[in-house]
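> with the sequence up front, the predicted model follows.
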Amino acid sequence: MGWLWAIIVGFVLGLVAKAILPGKQYSPLWLTTIFGILGALAGNAIARAAGVEETSGIDWSRHAFQLIAAVIIVGVGEMLYTATLGKRKPRT
């Protein structure tokens, strides 16, 4: 059941990260989900290193680390995806 939660959390984090980033993103939904999963894993590692891995109640600080990591990973992944496929924003 852990893998299912990883996919769900990755999907949500990826979508929220895409919504935060300005402009149009071209990466497909499955790749956004993978970026979100990677963001969740990186955020957990950062939270563990900062000593806030587990707190009583809702782990807001851990979720904040996950979201920040997801935004960074989605942004970098989107740049790599766009550069690899050669898609560019239309010029106006």
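Right, received. Where do you want to start? Numbering: from 1, shown residues only.
> use CA for all of it now, contacts and neighbours both
Will do.
> what's the longest helix belonging to the chain packed up against?
In the chain, with assignment by DSSP state H, the single longest helix is helix 60-85. With contacts taken as 3 or more C-alpha pairs under 8 Å, 6 or more residues apart in numbering; DSSP states H and E, helix 60-85 sits against helix 2-20, helix 29-50.
> try it against this one:
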Amino acid sequence: MHWLWVIIVGLVVGIIAKAVTPGKEAMGWIITAILGIAGSFISTFVGEKLGWWPEAGFMHFIGSIIGAVVLLVIYHALFRRDAAS
């Protein structure tokens, strides 16, 4: 049940991360949701293993948003379209 909650929160986190990340984005909601879920998974795994936060709580949610924003920035750096092409 815990990981199902991570997926649901990941969808919300992806939307928040997309709104927080600067720049014009041409990606759809599916990529946003996948990046949000991945950020939430990474944040959950790293945060819990390092003892930064428990399985649930507000800091866990904030950590998930930060993880998704980092993944969005990496995504934009890797798949940026040049204005000239």
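Everything's here; your move. Just so it is clear, the structure is predicted and the values come from calculations on it, not from any experiment.
> quick one: TM-score?
Once superposed, chain against chain, the TM-score is 0.76 (TM-score structural alignment, normalised by the length of structure 2); 82 aligned residues with a C-alpha RMSD of 2.4 Å.
> just to revisit the earlier point, go through the helices and strands packed on helix 60-85 of structure 1 and pick out the most buried.
When neighbours are counted by mean count of other C-alpha atoms under 10 Å, the highest per-stretch mean among those falls to helix 29-50, a mean of 20.
> how far apart are it and its match in structure 2?
On superposition with structure 2, the mean distance recorded for helix 29-50 of structure 1 (mean C-alpha distance after the TM-score superposition for structure 1) is 0.9 Å.
> elements contacting that helix?
So helix 29-50 of structure 1, by 3+ C-alpha pairs under 8 Å, 6+ apart, packs with helix 2-20, helix 60-85.
> what residues are up against Tyr77 of structure 1?
To be clear, residue 77 of structure 1 is Gly; Tyr isn't right here. Residues near Gly77 of structure 1 by C-alpha atoms under 8 Å, 6 or more residues apart in numbering: Phe35.
> measure the counterpart of it in structure 2 to Lys24 of structure 2 for me?
Superposed on structure 2 with TM-score structural alignment, Gly77 of structure 1 falls opposite Tyr75. Tyr75 of structure 2 sits at a distance of 13 Å from Lys24 of structure 2 (criterion: C-alpha to C-alpha, to the nearest Å).
> can you tell me the centre-most residue of structure 2?
Ala68 (1.8 Å; C-alpha atoms, centre = their mean).
> quick check: closest non-adjacent residue to the aligned residue in structure 1 for Ile62 of structure 2.
Residue mapping for Ile62 of structure 2 onto structure 1 gives Ala64, with TM-score structural alignment as the criterion. In this structure, Ala64 of structure 1 finds its nearest non-sequential neighbour in Gly43, 7.9 Å apart by C-alpha to C-alpha, 6 or more residues apart in numbering.
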